[in-house]
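[1] sequence and predicted structure are below.
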Amino acid sequence: MMPVNQAEAKILDLMTPLDAKQDSESVSLLAADGRILAEDVVSSLDFPHWDNSAMDGYAVRFMDTKTEGAGKPVSLTITEEIPAGYLPQQSVGAGQAARIFTGGMLPEGADTVIMQEHTQREGDRIFIMEPPKRGDFVRRQGAYYKAGQTLLRAGTRLGAADIAVLAAAQCPQVQVYRRPRVAILSTGNELVSPEQPLQPGQIVDSNQYALAALVQRTGAEAICLGIVPDDPDQLKAAIAQAVAQSDMVLSSGGVSVGDYDYVDRILADLGGTLHIRAVAVKPGKPLTVATLEREGRSHLYFGLPGNPVSALVSVWRFVQPALRKLSGITTDWRPTFVMGHPSQLLKSDGKRETYLWGSTYYLNGAYEFNLAGGSHSSGNLINLAQTNSLAIIPIGQKQIPIGGSVRIILLD
């Protein structure tokens, strides 16, 4: 069995990202959420675009705000009113001020804004009750970003804030990587779809739906190929079809050591190279990872365990990081790890790195892990529902006490 960290490193090393030129497309900003930039974005605009006010108040020359003596406030004449979106018509001269509102363009001559709460107004004059500092409440042109610099880098997953930046930079279309295509198939004579009547001895194929959901949540396109019986010829044809129409293949079942577990042999028959056969993790020990070359591109194949919890843990721990790298993301492929404290005793046999599922909350400055109730069997999907994290018990350790230190994976 391969250690978990070694398996993770091996998988990420095998994964080749999509090509920025061949595998990209232009999309509108309204369709860009969650997409990955395929090229750097550079703007011709400064941010802010011009000097403007960060406060409702008065634009003045700092040299005119010095007090004339104890108890005698400075008096300035108001020459103009400048709301946001208005082009100032006059410059501010000696002894003058312009009424200005938040976002208003600073007029020529002014270098400081006095907030209105620090003034008193009488007709067309203001009295400065509290003197400002030079440059107060002025947002200078280019202070946030200089035109011509890189605004957002290729490999960035776009979120709401990034899209807001692109809109402000007047980039209505962006070049992003296409969504990776992931083929999904389930193997086993015992499997039926959720629509079919369940007969004695049969099992509903939940893996197809769970894997599709995780693939789509990672930003990829799921190609669901359904259930394939434990027949070598049908399975070989299905795997060949899956490889031909996808960038990555996920199958569940058929990777253990039973008489009907054909996946590894078929991958070898198809010219694949097997890199991983089992990982020292619980649940999820039987994990096949192979590469198949098709049309000059290496396709990564994951043969996942058939037990539903094992399949999901394998995806969270190994498949999603590989899929993030495939999608064009340049950093942060691995799961999100945090240190926390369990609210219950966590147990393991110590033989493999063990993952226990539950819910994690940030309370009183620390992460607290709450173990899901019920059996932690690889076949028990019921208590996996609504969990958001996995607690990790390392190899060689049999328990983590209440309040002890535990490493936690936060799930998407």
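    It's in.
[2] contacts and neighbour counts: CA atoms only from here.
    OK.
[3] identify the residues contacting the residue nearest the centre of the chain.
    Centre of the chain computed as the mean C-alpha position; nearest residue by C-alpha atoms, centre = their mean is residue 157, 6.4 Å away. The contact partners of residue 157, taken as C-alpha atoms under 8 Å, 6 or more residues apart in numbering, are 34-37, 329.
[4] could you pull out the helices for the stretch 251-400 of the chain?
    263-269, 308-314, 320-326 (DSSP state H, counting those that start in this stretch).
[5] also the stretch 51-200 of the chain?
    160-168.
[6] tell me where it has strands.
    52-53, 57-60, 74-82, 96-100, 112-115, 119-122, 125-128, 138-139, 150-152, 173-177, 181-187, 191-192 (DSSP state E, counting those that start in this stretch).
[7] quick check: which of those strands is buried the most?
    Neighbour counts (mean count of other C-alpha atoms under 10 Å) averaged over each of the strands of the stretch 51-200 of the chain peak at strand 57-60, with a mean of 29.
[8] gap between the residue nearest to residue 204 when sequence neighbours are not counted and residue 118?
    Excluding its sequence neighbours, the residue lying closest to residue 204 (C-alpha to C-alpha, 6 or more residues apart in numbering) is residue 192, at 5.0 Å. Residue 192 sits at a distance of 74 Å from residue 118 (criterion: C-alpha to C-alpha, to the nearest Å).
[9] can you point out the buried residues in stretch 29-46?
    By neighbour count on 16 or more other C-alpha atoms under 10 Å, the buried set for stretch 29-46 is 29, 32-33, 35-39, 41-43, 45-46.
[10] any chance of those in TSV, plus secondary structure?
    Compiled in TSV, the buried residues of stretch 29-46 are given as follows (DSSP: H, G, I helix; E, B strand; the rest coil):
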residue	secondary structure
29	helix
32	coil
33	coil
35	coil
36	strand
37	strand
38	coil
39	coil
41	strand
42	strand
43	coil
45	coil
46	coil
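[11] check these and tell me the two furthest apart.
    By the measure C-alpha to C-alpha, these have their two most distant members at 35 and 46, which lie 25.1 Å apart.
[12] can you name the residues that contact residue 26?
    Applying C-alpha under 8 Å, 6+ apart, the residues contacting residue 26 are 173-176.
[13] next, format these as JSON lines and append distance to residue 378.
    As requested, these are exported to JSON lines (distance: C-alpha to C-alpha, whole Å):
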{"residue": "173", "distance to residue 378": "45"}
{"residue": "174", "distance to residue 378": "43"}
{"residue": "175", "distance to residue 378": "42"}
{"residue": "176", "distance to residue 378": "38"}
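[14] structure B:
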Amino acid sequence: MTPPEHAPAPGGPRTVDEHRAVVASLVPPAPVVEVPLSQALGRVLAADVVATVALPPFDNSAMDGYAVRAAEVAAASEDAPVALPVAEDIPAGRTDVPTLQPGTAHRIMTGAPMPAGADAVVQVELTDGGVEQVAVRRGPAAGTHVRRAGEDVRPGTTVLTAGTVLGPPQVGLLAAIGLPTVAVRRPPRVLVLSTGSELVEPGAPLAPGQIYESNGPMLAAAVREAGGEAELLRFVPDDVEVFASLLAEKAGDVDLILTSGGVSAGAYEVVKDALRDRGVEFVRVAMQPGGPQGAGRLDGDGPAVVTLPGNPVSSLVSFEVFVRPALRAAMGHPHPLRPVVSAALAEALVSPPDKRQFRRGVLDASDGTVAEVGAPASHLLASLALADCLIVVPEGVSAVDKGVAVEVWLLEA
């Protein structure tokens, strides 16, 4: 990399890290709610979970076979099997399990309670499968194929800690220890506002000067992928009064208002005009794409507001840099940032030295290289759709040679 040339001057653009801290401060930890296990997948545990029962709760069979006293069948072999009368059948779920008497066997199924007196299970494949009498052809050692009560979890054990993301195994464990509900962080509720009089719903005919609206659906999807709840309010016209009226109607029910567009230096910047005197600070951030940004709290004590630039790549990259980590941190995710790896550049690239650049890339896992996909222009959404990572070029760097290692953010769920 070329050595740093200069940094933003004092009073100049806000750094990426400074703006990320501002956005993070606006989205505090989400409230704790109790949800049924059926709704817990992907949520973040809000408190440690301590088991009140053993797992397994009782000694049980690990095989279909026969519960026996190991000493009584120790001499069994293929040539000299040991025959025992089958005194009982013990299917899984039987609760009135009788004691195994000396000189007998109980036919037992996987998961069924071990009878008192038995200390081993002979799997059915090592017998003749008899119903009234069984011939055992190989004797097991004591404890064979017996699952002991509490060998997985003992009562009083902390089985999951706060901050655990609940996947299928965790949900299964919670069900196994008898929890019908679990305490998790509530997903932040995000109102996604798509502004612009030129916007048209996909599928409708386009008049001259109109475009299909993409930022709203894209950002709403990004909120949901991050774990939040998104309400999409589309086609807000470039009218300050209409914009303010919609905010008054919707703002009381959300944790975050997320807008795109209307924050640059030109005319008809409806978001900036509507919010500049209502607690939202508009700044330039030393990054590309995504320089114009805004953040604050509506009227000082209302919901958080984050305003993103309108070009689609700028908007989604800004979400990745600032909003996604804030949402995930609010839900208690232990690792709110995207996974980061180092990879060698497949081709050299240049970068403005006064900005941190986020370039769209494709990672080649076979040789550990990363290649830029598409041009860096912020309106080129198709190349972002092809990317599986972002290539990060830090401030103070004007060029990166081929083969030099760079920071790469993996755009994975």
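    Okay, I see it. Just so it is clear, the structure is predicted and the values come from calculations on it, not from any experiment.
[15] tell me which of the strands of the stretch 51-200 of the first structure sits nearest to residue 298 of the first structure.
    When these are compared by C-alpha to C-alpha, strand 181-187 sits nearest residue 298 of the first structure, at 13.6 Å.
[16] which neighbouring elements make contact with the closest one?
    For strand 181-187 of the first structure, the elements it packs on are helix 207-217, strand 221-228, helix 232-244, strand 248-252, judged by 3 or more C-alpha pairs under 8 Å, 6 or more residues apart in numbering; DSSP states H and E.
[17] tell me which of these sits most buried.
    Comparing those by mean neighbour count (mean count of other C-alpha under 10 Å), strand 248-252 comes out on top with a mean of 26.
[18] average offset between that one and the second structure?
    Strand 248-252 of the first structure differs from its equivalent in the second structure by a mean of 0.7 Å after superposition (mean C-alpha distance after the TM-score superposition for the first structure).
[19] give me the range in the second structure that that strand lines up against.
    Alignment note (TM-score structural alignment): strand 248-252 of the first structure is matched to residues 256-260 of the second structure.
[20] OK, contacts around the equivalent of residue 206 of the second structure over in the first structure?
    Using TM-score structural alignment to pair residues, one finds that residue 206 of the second structure aligns to residue 198 in the first structure. Applying C-alpha under 8 Å, 6+ apart to residue 198 of the first structure gives the contacts 192, 204.
[21] and residue 198 of the first structure, how far is that from residue 229 of the first structure?
    From residue 198 of the first structure over to residue 229 of the first structure (counting by C-alpha to C-alpha), the distance is 16 Å.
[22] do the same with residue 210 of the first structure
    Taken as C-alpha to C-alpha, the span from residue 210 of the first structure to residue 229 of the first structure is 19 Å.
[23] residue 148 of the first structure too?
    Distance from residue 148 of the first structure to residue 229 of the first structure, by C-alpha to C-alpha: 58 Å.
[24] go on, residue 256 of the first structure?
    On the measure of C-alpha to C-alpha, residue 256 of the first structure and residue 229 of the first structure end up 16 Å apart.
[25] so between the two, which is more surrounded?
    Neighbour totals were compared for residue 256 of the first structure and residue 229, and residue 256 leads with 21 against 15 (other C-alpha atoms under 10 Å).
[26] so that one makes contact with residue 303?
    No - using C-alpha atoms under 8 Å, residue 256 of the first structure is not in contact with residue 303; the gap is 9.6 Å.
[27] how much space between the aligned residue in the second structure for residue 329 of the first structure and residue 31 of the second structure?
    Under the alignment (TM-score structural alignment), residue 329 of the first structure maps onto residue 332 of the second structure. Residue 332 of the second structure sits 10 Å away from residue 31 of the second structure, taking C-alpha to C-alpha as the criterion.
[28] overlap of the contact sets of those two?
    When contacts are counted by C-alpha under 8 Å, 6+ apart, residue 332 of the second structure and residue 31 have residue 185 as shared neighbours.
[29] so for those two, which residue has more residues nearby?
    Neighbours per residue, other C-alpha under 10 Å: of residue 332 of the second structure and residue 31, the larger number sits with residue 332, 24 against 13.
[30] check contacts around the more buried one.
    By C-alpha under 8 Å, 6+ apart, residue 332 of the second structure lies in contact with 29, 44-46, 163, 185.
[31] kindly reformat the strands of the stretch 51-200 of the first structure as a markdown table containing distance to residue 389 of the first structure.
    Shown next, in a markdown table, are the strands of the stretch 51-200 of the first structure (distance: least, C-alpha to C-alpha, whole Å):
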| stretch | distance to residue 389 of the first structure |
| --- | --- |
| strand 52-53 | 46 |
| strand 57-60 | 50 |
| strand 74-82 | 53 |
| strand 96-100 | 51 |
| strand 112-115 | 48 |
| strand 119-122 | 55 |
| strand 125-128 | 57 |
| strand 138-139 | 43 |
| strand 150-152 | 31 |
| strand 173-177 | 29 |
| strand 181-187 | 24 |
| strand 191-192 | 28 |
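[32] residue 311 of the first structure: which of the ones you listed is closest?
    strand 181-187 (10.9 Å).
[33] give the aligned range of that closest one in the second structure.
    Counting by TM-score structural alignment, strand 181-187 of the first structure sits on residues 189-195 of the second structure.
[34] post-alignment, that stretch versus the first structure, mean distance?
    Averaged out, stretch 189-195 of the second structure is 1.9 Å away (mean C-alpha distance after the TM-score superposition for the first structure).
[35] name the surrounding residues that touch that stretch.
    Residues contacting stretch 189-195 of the second structure (C-alpha under 8 Å, 6+ apart): 213, 215-216, 219-220, 223, 228-238, 250-251, 253-262, 270-271.
[36] could you do stretch 2-15 of the first structure as well?
    276, 278-281, 289, 291, 300, 317-318, 321-322, 325-326, 353.
[37] most neighbours out of those residues, which is it?
    residue 300 (28 neighbours).
[38] quick one: map it onto the second structure.
    In the second structure, residue 300 of the first structure lands on residue 304 (TM-score structural alignment).
[39] for the residue opposite residue 93 of the second structure in the first structure once aligned, give its distance to residue 125 of the first structure.
    Correspondence of residue 93 of the second structure to the first structure, assessed by TM-score structural alignment: residue 85. Distance, residue 85 of the first structure to residue 125 of the first structure, using C-alpha to C-alpha: 24 Å.
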